[in-house]
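Asker: Pasting a predicted model and its sequence here:
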Amino acid sequence: MSKKVKYYYDPESLAYRIISPKKLKKFGYAFLFLIASALFGFLCFVVLMNTPYFQTPKDKMQQREIDNLTLRYALLNKRIEDLDEVASNLEDRDNNLYRVYFNSAPIPTEKRRGIIDRARYKELEGFDNSELVINTSEKVDGITKALAVQSKSLDEILKLAKQKNKLLSAIPAIQPVKNEDLKHMASGFGYRSDPFTKARKMHEGMDFTAKTGTPIYATGDGIVKNADNSLSGYGNHIEIRHGYGYLTLYGHLSKYKVRPGQHVKRGDVIGFVGSTGRSEAPHLHYEVHKDGKVVNPINFYYGNISAAEYVVISKIAYQENQSLD
C-alpha cells in the first residue's frame, strides 16, 4: 500500500506542492504517545494492585491479621459492654441502697463517669481502624474511672457502716428499768399535773415506779457526764453522753454505781431507784435529749420490749395524769 501524499496550493506559482512533514514534529508525537501509554499502564498497575485478585502472599497475610484484630476488637467491645452493665448495676445499688441506708448523698453520674478528652487519643488517629480503637479505649477508660470511684465509695460505705454500728449502740434504745422490776409506769412525756403545786406543767421525761434499790440500766453506750446532785429537783442523778447528739438523764437515785468519765455499755447497771430530790415516791425520772432538746423517751424503747408491751406503755404514757416529780 502506497504512502499517502498530502498537497497544498501555492498561490504564487499557481500550482500544488507536496507537504513534507518535519522530523521534529514526528518525534514529538511519538514521545507524547509513549508518555500517555506509560501513564495508562501505571494507573492500571495501581488499580490491579489494590484488588484482591492480585495480592501478594505478604499482603494476604497482613489482611488476615487486620481482619483477626478487627474481630478481636469486636469481641472485646462486647465484653466491655457486659462489664459496663455490671458497673452500672453496682452504681445503682450504691446510690439507691447503700448510700440511702447510711444517709449519705448519692454520687452523680457525671462524677462517676466524667467526660473523656478525645485529645488524649491523638496518637491513635490516622489509621484505617482508628475510630474502632479510639472508641474501645474510651470505653475502657470510662469503666476504669467508674470502678475507681466505686471503690472509693465502698471504702466510704465501710467507714459509715462502722460508724453506724457505733451509732446503733449509742442510741438509747431500751427501758432504763426492766419490766419485771416495775410496779407501773407512772407518768409519761408531756403536760402533767405537778404533785406539789397541782399546776399543769411540762414533764420532760418518763417516771418509772419501782422499789428503792431497783437496778437502773444505761440505755445506750456512752460516757458518764455527771453522777451527783448538782441539778435542782433531780436529787441524785446521772447524765450519760452517748455521742451523735444524744444525752440521757436518770433522776432521784438512791445511789450510784458509776463515776464521771466512766465508759458504759447499754445494759450496764449505773445506779438504783430512790426518791431523792423533788420526788413524791420512789421512782426513776428518765429523760432523753437529742441535739440539746428533750424528746419523748417512748420513741426509743424498741430494744427490749415487744410490740404488745409497747402498746400498753404508750397508752399509759399519753394519759394526762399526775407526775411523781
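Answerer: Yep, it's here.

Asker: from here on, contacts and neighbour counts on C-alpha atoms
Answerer: OK.

Asker: Helix or strand next in line after the longest helix seen in the chain, which one?
Answerer: Longest helix in the chain by number of residues, with DSSP state H as the criterion: helix 130-170. Counting by DSSP states H and E, the next helix or strand C-terminal to helix 130-170 is strand 184-187.

Asker: Now do that following strand: distance to the chain's middle.
Answerer: Strand 184-187 sits 46 Å away from the centroid of its parent chain (CA atoms, centre = their mean, to the nearest Å).

Asker: and what of stretch 311-325?
Answerer: 44 Å.

Asker: Equivalent analysis for stretch 31-48, please.
Answerer: Worked out by CA atoms, centre = their mean, stretch 31-48 lies 68 Å from the chain centre.

Asker: Identify each buried residue in it, please.
Answerer: The neighbour-count criterion (16 or more other CA atoms under 10 Å) identifies no buried residues in stretch 31-48.

Asker: Give me the residues contacting it.
Answerer: With CA atoms under 8 Å, 6 or more residues apart in numbering as the test, stretch 31-48 has contacts from F54.

Asker: quick one on the thing from earlier: against which helices or strands is the longest helix of the chain packed?
Answerer: If contacts are counted by 3 or more CA pairs under 8 Å, 6 or more residues apart in numbering; DSSP states H and E, helix 130-170 sits against helix 57-93, helix 109-113, strand 237-243.

Asker: Just the angle for it relative to strand 237-243, thanks.
Answerer: 170 degrees (axes from the mean of the first three to the mean of the last three CA atoms, to 10 degrees).

Asker: Deepest in the core, which of the helices and strands packed on helix 130-170 is it.
Answerer: strand 237-243 (a mean of 24; mean count of other CA atoms under 10 Å).

Asker: and the one helix or strand S37 maps to, how far out from the chain's middle?
Answerer: Assigned by DSSP H and E, S37 falls within helix 23-49. Computed by CA atoms, centre = their mean, the separation of helix 23-49 from the middle of its chain amounts to 73 Å.

Asker: and here's the other structure:
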Amino acid sequence: MSKVKYYYDPESLSYRKIERKKRRTFKFALVFLLAAALFGFGFVFIASQYIESPKEKALIRELQNLELQYDLLNKKMSEAEAVLANIADRDNNIYRVYFEANPIPEAQRRAGFGGINRYKDFEGYDNSKLIAESNKRLDILQKQIVVQSKSLDEIAVLAEEKEKLLAAIPAIQPVSNEDLTRMASGYGMRSDPFTKARKMHWGMDFTAPRGTPVYASGDGKVVRADSRATGYGKHIRIDHGFGYVSLYAHLYKYNVRKNQKVKRGDLIGFVGSTGRSQAPHLHYEIFKDKKRINPINFYYGSLTAEEFAKLLEHASLENQSLD
C-alpha cells in the first residue's frame, strides 16, 4: 500500500491530502517502463558482447576443434604429397626408364583443376580459405593417386612383358662347355668344307661328340623338329616370341616334338652329323625378325667373362666351317 502524502495550505492553515492525477501517474509509469526497457536491452547487449552462454561456449569449442582437425588434415596431406611426389619421381625416372616407357607429364598428373570455381560453396565463412584450400589439396591428391595407380598398373604389365622377354631371349650357349671339343667356326665369311670357296656362315659351329646334349637357349615353342630343310639335316627351331627364333642343326636325334613348349636349359636333342655336315657338331643360328644375327652376342646367361672372351677369340677366326 502506497504512502499518503500531504501538503500545508497557508490559506486554510491546515494540511491537505495530495491528490495524484491519473494522467501524471500514467506518464510516470510509462517513463519508468521505458527506462527499465532501455536498461534491460542495454544489459542484454553488453552481456551478449562480453558474456558467453553455455551454448556459445560449446559452439566455440567445436569450431576450435574443427580448425585443429583441418590443421592436422593439412599436415597429413603434406606428408602424403611428399610420399606421392617421391613415388612419381621414381616412376618417371626409374621404372619407366627401365621399361622404356614415356614419363607421365606433370600437367597430366595435375590435370582437371582449372577453369570453374569448384569451391564456391565454401565462400562467405570465417574459415572459408582454410576449408576451400584443404578440399582443393585433397582433390588434387586423389587425382594424383588415381593417375599413379594407373601408371603402376601399366608398369606391372610392362614388367611382366619384360620378364617374359628376358626369359625368351636365347641367352645361353646351347652346348655345355664341359661337353665341347672346340668352338669350330663362328658367324661371318668362312671357307666352305666341301667347295673350299669363301661364303657367309650364318651361325656358330660347336664341335662335340655324337650324342652330346643340346639345350634350349631360351623359353619358347618348338615350331620345327624335322629334316626337311636343305643342308640342316635333323634340326629344331624354337620360336621365343618377340621376333626371336633359334635353330639347332645336324642333330643325331630329338628330345622334343613340334608345338612343345620348352624352358631355357631344357634338353631338346643330341649332337650329330646329319645333313650337309663334315663331322659331329651343332650348327646354331639366331633369327631376329626373320633376319639372321650373330649368336655370339647372346651368351651372357651362361658364360663367365673369361669364357666369353675365349669364345669371342675363336669365333673371330676366319677358318673353315663344318657345314
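Answerer: Okay, I see it. No experiment lies behind these values; they were computed from the predicted model shown.

Asker: The helices and strands packed on helix 130-170 of structure 1: which one's closest to P215 of structure 1?
Answerer: Closest to P215 of structure 1 of these is strand 237-243 (CA to CA; 13.3 Å).

Asker: Run through who's touching the closest one.
Answerer: The contact list for strand 237-243 of structure 1 (CA under 8 Å, 6+ apart) reads 167, 170-172, 220-229, 231, 247-253, 256.

Asker: Relative to Y6 of structure 2, how far out is A29 of structure 2?
Answerer: Taking CA to CA, to the nearest Å as the measure, A29 of structure 2 falls 21 Å from Y6 of structure 2.

Asker: What is the equivalent residue in structure 1 for P193 of structure 2?
Answerer: Under the alignment (TM-score structural alignment), P193 of structure 2 pairs with P195 of structure 1.

Asker: just checking, L253 of structure 1 touches G274?
Answerer: Yes. With contacts counted by CA atoms under 8 Å, L253 of structure 1 reaches G274, the gap being 4.4 Å.

Asker: what touches both of the two?
Answerer: L284.

Asker: And those two? Which one has more around it.
Answerer: L253 (31 against 25; other CA atoms under 10 Å).

Asker: who are the neighbours in contact with the aligned partner of that one in structure 2?
Answerer: Residue pairing (TM-score structural alignment): L253 of structure 1 is matched to L251 of structure 2. By CA under 8 Å, 6+ apart, the contact list for L251 of structure 2 reads 233-235, 269-274, 282.

Asker: do A132 of structure 2 as well
Answerer: 119, 122-123.

Asker: ok, now with 6 Å
Answerer: 119, 122 (CA atoms under 6 Å, 6 or more residues apart in numbering).

Asker: what's the counterpart of it in structure 1?
Answerer: In structure 1, the residue paired with A132 of structure 2 is I134, using TM-score structural alignment.

Asker: same thing with S78 of structure 2?
Answerer: Mapped onto structure 1 by TM-score structural alignment, S78 of structure 2 lines up with E81.

Asker: Next up, the contacts around the residue lying closest to the match of L253 of structure 1 once chain neighbours are set aside.
Answerer: With sequence-adjacent residues excluded and distances taken as CA to CA, 6 or more residues apart in numbering, L251 of structure 2 is closest to G272, at 4.3 Å. Shown in contact with G272 of structure 2 (CA under 6 Å, 6+ apart): 210, 250-252, 280.

Asker: Repeat the analysis, applying 10 Å as the threshold.
Answerer: 207-212, 233-235, 249-253, 279-283 (CA atoms under 10 Å, 6 or more residues apart in numbering).

Asker: swap in G269 of structure 2?
Answerer: Contact analysis of G269 of structure 2 by CA under 10 Å, 6+ apart lists 211-216, 225, 234-236, 248-249, 251-256.

Asker: just to confirm, which helix or strand has it in it?
Answerer: If you go by DSSP H and E, G269 of structure 2 is part of strand 267-271.

Asker: Give the aligned range of that strand in structure 1.
Answerer: Mapping strand 267-271 of structure 2 onto structure 1 (TM-score structural alignment) gives residues 269-273.

Asker: Please apply the same query to stretch 286-296 of structure 2.
Answerer: In the comparison with structure 1, stretch 286-296 of structure 2 aligns to the range 288-298 (TM-score structural alignment).

Asker: buried residues in the matching stretch?
Answerer: Residues 288-290, 294-298 are the ones in stretch 288-298 of structure 1 that count as buried (16+ other CA under 10 Å).

Asker: Format the helices and strands packed on helix 130-170 of structure 1 as CSV; extra columns: distance to K145 of structure 1.
Answerer: Converted to CSV, those look like this (distance: least, CA to CA, whole Å):
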stretch, distance to K145 of structure 1
helix 57-93, 11
helix 109-113, 6
strand 237-243, 37
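
Asker: For L324 of structure 1, which of those is the nearest?
Answerer: Closest approach to L324 of structure 1 among these (CA to CA): strand 237-243, 15.4 Å.

Asker: Now the element after that closest one, going C-ward?
Answerer: strand 246-251.

Asker: Superpose on structure 2 and give me the mean offset of that following strand.
Answerer: When structure 2 is overlaid, strand 246-251 of structure 1 sits 0.6 Å from its aligned residues on average, using mean CA distance after the TM-score superposition for structure 1.

Asker: Tell me the gap between that strand and the middle of its chain.
Answerer: Its chain's C-alpha centre and that of strand 246-251 of structure 1 lie 36 Å apart, by CA atoms, centre = their mean.

Asker: what do you get for stretch 122-142 of structure 1?
Answerer: Using CA atoms, centre = their mean, the offset of stretch 122-142 of structure 1 from its chain centre is 29 Å.
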